[in-house]
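A.B. asks: Predicted model and sequence follow; I will ask about them next.
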Amino acid sequence: MKKLFFSLLVLVAFSGVAQQVYELDATMDEKPFRETLNLGGSNPGGQAIAFNNHYMTIGGQPVIPITGEFHFTRYPRQYWDESIKKMKAGGINVIATYVFWNLHEEKEGTFLWDGDKDLRTFIKLCKDNDIYVIVRIGPFCHGEIRNGGLPDWLLGRPLNIRSNDPLYLSYVERLYGQTAKQLKGLYYKDGGPIIGIQIENEYQHSAAPWGLTYPGQPGDLTAADRDQALTQEGVGISEAENPYAALGNDHMKVLKTLAVKAGMDVPLYTATGWGNAAIIPNESIPVTAAYAYPFWTPKRDYSPFFLYKDMHKSPDYAPVRYNPEEYPVFAAELGSGIMSVYTRRPIAVHKSLDAMINRCLGSGANGIGYYMYHGGSTPKGQSSFMSDEAYALPKISYDFQAPIGEYGQVREGFHRLKLLHFFVQDFGAQLAPMQTVLPVNARKLKPINITDLRYAARVKGSSGFLFLNNFQDDTTMVAQKNFRIRIKTKGGEISIPETGGINLDSDENAVFPFNMDVNGAHLNYATAQLMAKDEKADARYYTFFTPNGTAAEFSFAPGVTVEGKGITVDKNNRRTIIKCNNAITEFKLTANGKSVKILVVDKATALKSYRVTIGNKQYFMFSDALVLQHKKGFECVSDVPEFEVSIYPKYNVMPAIGAGNAERLHDDDVFSRYKITLPKTDIAISSRQVSANKWAVTLPASLPENANDVLLTVNYTADTAMGFLNGELVADEFYKGIPWQIGLRKFLNGKSQEMVFYFRPMQKNASYLIDLQPYPESIPDFGTASKYLKVGAITAATQYKTTITF
């Protein structure tokens, strides 16, 4: 067998800067694809979902599912549809959600499926929005909820939880039966959106503490008696030999049998497989995780999740209980954010989110999933708070610093991730069968190394994608300057770029294609990242963007004709090189009788992009506003009353606007451009200090006209903060140096109300200050005092919305 890969570093004098030239051998023998998994199924139209040991197919086409976790019970049902549309706008095509047993059967024998617990309505809304669903049915869930989702009353029954104890299984069977009633007729086989079921969670790996505990008492974990010694708190590595592994796998099989008996018949069953957790061999896909900013570790440290590896051979949090080469690499819990506990408050840097996905895709992942993608608020139970108080989590907030926040706020990570999502949606069929190629130094690289280039490729035949990552958590990578990569393929060697070098800023990542067909034109390479394509359009187009610090260059095989502005073309008998001179460039290629347009935008513009449909045709909209697709048009949500919308390809129709005014701007060479102006609204609130720790804020009675929400911002420096309405705790937060933002729409009732805020002072010796050390401006000057409390401005701002229709 040929040597799989090698790397060479050469120094060349170039413009006064030493150039680094790396080499990668992609002439490896390809791994076989085997269809041995007992998974799959068809819908009524005959479209089959199937799996081999590398990837998933729908209708015979390789796909890479993009899954976002969103807990319907942690969000008001009147906004579910909006949130599902937000997730779809972000490129999510599968929603994963937990069924928390204790929220639905808090009182033994009484199941609640109404209001915000209406699972069936949530699944129907997913169907209406054409988005798939994976239901995580437990019985144990974790999810930082009380007892990990197990009801309190289960502790008081004569049984052994999470085991084959007959009484325990009888309760589980009842739970599954009740859940299945809510899901009836909504499975993929019925034409519904439910393609997957997750059985249990982190079984024989992790557990949560029982909520019935005493302050200072060690955690009493929700695990079977036999598993207590090997059960850990949080996701991690477990190298100890489990003498009960066979019994654990058997229990998982029993749970699946009960689920199928209840009617939960789906193409895909998953099990959390990290850290030697139990799975259902050959009948479930073991999904993986990666948390760069865990709260369950004693301190901040560099994670390995930004270093490329072959995840098909060596999963994260290995060792694992299965042969990884027999299963596709599906990630279910890539930490797109993190929770705070009282003692630890990690800050999830949103530049880490797309960097981690780049690394996972480059390392062979053929399914990506986020925990959490959309935050929320944990509902209060009938007898207690339902958050994991024993772990010292906030009693209400489950914001998770996620791409979509607790109150639906769209954050930086949402925009960064969608660029990779668009790419995976359009090029997943090419990427999924490709195998990972690494340089020889990949195994030697350590997270602490901030100077060496991190790179890998996915390759099939001579075609592939080059992955570059220059991010590492809890430190700052050195900017990569003036480097080239030579890739040896079965069809010959290719140098990216041909001459000169690439720059990649610190914290940036990139994916560059090589030896790819672009509608009849052979693309040798591009130093711009593929974003999307439309090969069904009248004028076919591909879109690219340039990562920060990188110049866009395209090399095509001979025989192409190029037309466009803002480009430099260099032709010889071996290739045609096109360099883009502007931030936004469009050029037309013609090869072999076919034409295609290439749009190249800078990253700042790409981050404003949304894929939309107008009149059954695909377009891109670029806007600072959030653009949500509706059946008859678009809803635009903006933090300011004036914003622009640009459309590509050009669409020369003046839109109708639901509120405000629309103005056609002078088109540039590439986009149709419109300016939307809404009536400006000032929110009048008043605040008063009640005591040393307490403030009262008068809220508006209702939302202003054409408002999507009113966002209250509380600037403070303290330990913890709580918000009360009518004496009831409705919102809380642990200080992390970030202003506290609260969406008010779910609290407004048409009457004047006061929200009372209670703050507890920060202690000088607080353990969580270690997490704020990278942000010294967040740590106050205590002076000679032992505690500190300061409340600054409390302000409110309108979040505007309108509709536009073409």
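C.D. replies: Received, thanks.

A.B. asks: Only C-alpha atoms from now on, for both contacts and neighbour counts.
C.D. replies: Noted.

A.B. asks: which SSE is residue 170 in?
C.D. replies: Assessed by DSSP states H and E, residue 170 sits inside helix 166-183.

A.B. asks: who does that helix touch, helix- and strand-wise?
C.D. replies: Judged by 3 or more CA pairs under 8 Å, 6 or more residues apart in numbering; DSSP states H and E, the packing partners of helix 166-183 are helix 119-128, helix 245-261.

A.B. asks: Report the angle between the longest one and helix 166-183.
C.D. replies: What separates the directions of helix 245-261 and helix 166-183 is an angle of 40 degrees, with axes from the mean of the first three to the mean of the last three CA atoms, to 10 degrees.

A.B. asks: What helices and strands are in contact with helix 245-261?
C.D. replies: helix 166-183.

A.B. asks: Any idea how far the helix it packs on is from the middle of the chain?
C.D. replies: Between the centre of helix 166-183 and the centre of its chain there are 30 Å (CA atoms, centre = their mean, to the nearest Å).

A.B. asks: again, but for stretch 522-530
C.D. replies: Mean-position distance between stretch 522-530 and its chain equals 26 Å (CA atoms, centre = their mean).

A.B. asks: ends of that stretch, how far apart?
C.D. replies: Across stretch 522-530, the terminal residues are separated by 15 Å (CA to CA, to the nearest Å).

A.B. asks: related to what we said a few turns ago, could you quantify the relative orientation of the helix or strand following the helix holding residue 170 and helix 166-183 as an angle?
C.D. replies: Sequence-wise, the next helix or strand downstream of helix 166-183 (DSSP H and E) is strand 194-198. For strand 194-198 against helix 166-183, the angle by the same axes, to 10 degrees is 160 degrees.

A.B. asks: which residues sit against strand 194-198?
C.D. replies: Contact with strand 194-198 is made by 123, 132-138, 186-188, 264, 266-271, as judged by CA atoms under 8 Å, 6 or more residues apart in numbering.

A.B. asks: ok so, going back, got a list of contacts for the helix holding residue 170?
C.D. replies: So helix 166-183 is contacted by 101, 111, 119-120, 123, 137, 139, 158-163, 258-259, 262-264 (CA under 8 Å, 6+ apart).

A.B. asks: any idea how far residue 804 is from residue 708?
C.D. replies: Relative to residue 804, and taking CA to CA, residue 708 is found at 15 Å.

A.B. asks: do the same with residue 562
C.D. replies: 36 Å.

A.B. asks: So which bits of the longest strand along the chain are buried?
C.D. replies: In the chain, taking DSSP state E as the definition, the longest strand is strand 790-805. Under the neighbour-count criterion of 16 or more other CA atoms under 10 Å, strand 790-805 has 794-804 buried.

A.B. asks: A further structure is provided below for comparison with the first:
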Amino acid sequence: MVVLRLRHLRRRDHVLLCFTIIGILIYHFMGNPRGTQTVNRRQGLRANSSQFTLGGEGFRILAGSIHYFRVPRAYWKDRMLKLRACGFNTLTTYVPWNLHEPQRGMFVFERELDLEAYISMAASLDLWVILQPGPYISADWDLGGLPSWLLRDEDMKLRSTYPGFIEAVNSFFDQLIPKVLPLQFKRGGPIIAVQVEDEYGSYGQDGNYMDFIKEALLSRGINELLLTSDRYEWIQHGGVTGALRTIKLHKPAPEIIQYLDSAPPNDPQMMMHFLSGWFDFWGSLHHVLAAEDMVGMLRKILRRGMSINIYMFHGGTNFGFMNGGVGAPSYKSQITSYDYDAPVSEGGDYTPKYLLLRDLLSQYHREELPEMPVLQGKAAYEAAVMYQHLSLWEGLRYAEGPFKSVTPIPMENLPLSNGNGQSYGYTLYETVIGNGGVLNSQDNIRDQALVFVDKRFIGRLTYKNRELAVPDGKGQRTLSVLVENCGRVASGESLNEQRKGLIGDILLNNTPLRNFEIYSLDMNPKFMDSLRWAPWELPPYTPSFPAFFLGRLFVDGYPSDTFVKLPGWGKGVVFVNGQNLGRYWSVGPQQALYLPGPWLNSGMNEVIIFEEQEADLKIQFESSPDLGMTADIW
């Protein structure tokens, strides 16, 4: 029984309250008239005819991908409402194992990683959900979502029935799957399908692996429709008995249409990955796909009666160090933004694709689509001046280490984090040398390194630049190699080779260097909070590099989204109020980092920058993004 105190309410409030109570009673006793409460829950999504059925009635999946781990929690609802208003009925999301189990046996499902809250919110907004729990997800995410501590095992074989991998998967699924079981369709929740792994056809060499993953889901209580997803040329290799095979469309090749024409007539066809754009690499251009081309192709797919999932509907951001990379034909690191040229931009704005999609998808609904949510404004703030400075060498006192080792050790194998090693960021290797000569990396640097002699910068080692001249000097000197993990490859055959830092010997005059002291600089919150600052003189004083810089951003009133621009800076990482916004690099294409308003405070905000080589000593906050010059992907 609900007791209401009405004495002090005005007449208008009496009326509003009465209507509210009536609405709640109607919803409770009659169900939500628009969808999720009125279907037959005994029959889930089925694919046993030329079309899907849900609750025994014909159903077309109109889905869009939004990843909760790439969007601030405060904006989950906004992005979902925009998905619904565009004409979609289903949300798809991956589950990143590496975030949910950052250390073996340490599971995180709170705050920004509250998967249950995310799925429940989708249900409250009348959206169905297709869950993609992995364990491997690709997603252009570091190591395809697999935790780096798996690589501590030198014999590890990822995405296989190797006992060490199977044991870790079972442990993760024991925690993950019980959380989503009550959210399945047949139990009254929004999850109508679950994907088994991701694109195994292009990778798989273990004939038993997909059967293992399928049974791992079924044995823990998953009883909704199972899917696999691969490019059309690998779709048979990546499938598994008992799961519907769906297609990933990477570009509109004529062979794909031929494949669709030859598919069995009684199999519902679903395009699980219909790309809205593409991701970007540092040093390249911003990849875009013309709105007319994308929607024109989608129109043809829908006319065939197919179901679709737009990847991405809203891309979001690779906050922190979570961007992935590609390894073939050569290594490239992905940028921080995951805008993806999607219908809803990185900052949540509508694009021409959104408007064209909404017009197209409205034809597949009997009722008018919901109104488009009002956009949130972006703000330009006064520049933040960096007024405190801490050199890398001074900051080492707050880092974990030094760890002593005769030979180099990859970051994943360092003795820290409760035996889980270092996952992300930078690692510093120091040793003593005498005379100079030629330093040769032997391609054992992953992925880039700044090299110093007695704290003086002498050059950079990369995949392409593997040799460096070391100047002569007197007596013993300290050689320092600061190695950055620029992002592990997200897909491909080299997953098992993604250890970072120094992964083998480096040579000075053809002699392997020995006796290292190693510092971990993963720049986690504990490390960043421990930094102690001292005031320093403004120019003409020249700061040393690499270095940490501290400044303040003042926000007058309610905080809005903004974009951090760093003209005059080189390469590094930005932290605002303890949040790692991600990497920046002057080579582009991205020239501004997205800073969500919910991560700002009214009044003063702390800004910390780690810069490798050069600084303008102030940063700007603009109201518009800058993703660089564009290149068409088709």
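C.D. replies: Thanks, I have the structure now. Since the structure is predicted, the reported quantities are computational estimates derived from the model, not experimental observations.

A.B. asks: Next, format the buried residues of strand 790-805 of the first structure as JSON lines and append distance to residue 278 of the first structure.
C.D. replies: Output for those, formatted as JSON lines (distance: CA to CA, whole Å):
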{"residue": "794", "distance to residue 278 of the first structure": "49"}
{"residue": "795", "distance to residue 278 of the first structure": "49"}
{"residue": "796", "distance to residue 278 of the first structure": "49"}
{"residue": "797", "distance to residue 278 of the first structure": "49"}
{"residue": "798", "distance to residue 278 of the first structure": "48"}
{"residue": "799", "distance to residue 278 of the first structure": "46"}
{"residue": "800", "distance to residue 278 of the first structure": "48"}
{"residue": "801", "distance to residue 278 of the first structure": "47"}
{"residue": "802", "distance to residue 278 of the first structure": "49"}
{"residue": "803", "distance to residue 278 of the first structure": "49"}
{"residue": "804", "distance to residue 278 of the first structure": "50"}
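
A.B. asks: Need the residue closest to the centroid of the second structure.
C.D. replies: Most central in the second structure under CA atoms, centre = their mean is residue 318, positioned 4.6 Å from the mean C-alpha point.

A.B. asks: In space, what's closest to that one - neighbours in sequence excluded?
C.D. replies: Once flanking residues are discounted, residue 318 of the second structure sits nearest to residue 336: 5.0 Å by CA to CA, 6 or more residues apart in numbering.

A.B. asks: before we move on, what about residue 290 of the first structure?
C.D. replies: Nearest to residue 290 of the first structure is residue 334, by CA to CA, 6+ apart, at 4.9 Å.

A.B. asks: cool, and residue 142 of the first structure?
C.D. replies: residue 148 (3.6 Å).

A.B. asks: The one you found reaches residue 138, doesn't it?
C.D. replies: No. Assessed by CA atoms under 8 Å, residue 148 of the first structure is found out of contact with residue 138, at 9.4 Å.

A.B. asks: Between these two, tell me which one has more neighbours.
C.D. replies: Per other CA atoms under 10 Å, whichever of residue 148 of the first structure and residue 138 has more neighbours is residue 148, with 27 against 23.

A.B. asks: what about the helix or strand encompassing residue 610 of the second structure, how far off from the first structure?
C.D. replies: Secondary structure from DSSP H and E places residue 610 of the second structure in strand 603-611. For strand 603-611 of the second structure, the mean deviation from the first structure after alignment is 5.4 Å (mean CA distance after the TM-score superposition for the first structure).

A.B. asks: Name the residues of that strand that come out as buried.
C.D. replies: For strand 603-611 of the second structure, by 16+ other CA under 10 Å, it's 605-611.

A.B. asks: Residue 367 of the second structure: which of those residues is nearest?
C.D. replies: residue 605 (45.7 Å; CA to CA).

A.B. asks: so the closest one makes contact with residue 553?
C.D. replies: Yes. With contacts counted by CA under 8 Å, residue 605 of the second structure reaches residue 553, the gap being 4.9 Å.

A.B. asks: first to last residue in stretch 366-377 of the second structure, what's the distance?
C.D. replies: Length of stretch 366-377 of the second structure, first residue to last, CA to CA: 32 Å.

A.B. asks: Distance from the chain centre to that stretch, please.
C.D. replies: Centroid separation between stretch 366-377 of the second structure and its chain, computed with CA atoms, centre = their mean, is 27 Å.

A.B. asks: cool, and stretch 569-586 of the second structure?
C.D. replies: 16 Å.

A.B. asks: Can you give the contact residues for that stretch?
C.D. replies: 282, 318-321, 335-336, 525, 528-529, 567, 590-595, 599-600, 605-616.

A.B. asks: So which bits of that stretch are buried?
C.D. replies: Neighbour-count burial for stretch 569-586 of the second structure [16+ other CA under 10 Å]: 569-576, 578-586.

A.B. asks: from these, which ones fall inside helices?
C.D. replies: Applying DSSP state H to those, no entry is found in helices.

A.B. asks: Now go through these and say which are in strands.
C.D. replies: 571-576, 579-585.

A.B. asks: so what does the longest strand of the first structure touch, helix or strand wise?
C.D. replies: strand 634-638, strand 656-657, strand 707-717.

A.B. asks: by contact count, what packs against the helix or strand following the first one?
C.D. replies: Per DSSP H and E, the first helix or strand lying C-terminal to strand 634-638 of the first structure is strand 642-648. The helices and strands touching strand 642-648 of the first structure, judged by 3+ CA pairs under 8 Å, 6+ apart, are strand 617-623, strand 672-677.

A.B. asks: which parts of the next helix or strand after the shortest one are buried?
C.D. replies: Okay, so that is strand 672-677 of the first structure. Downstream of strand 672-677 of the first structure, the first helix or strand assigned by DSSP H and E is strand 686-689. By neighbour count on 16+ other CA under 10 Å, the buried set for strand 686-689 of the first structure is residue 687.
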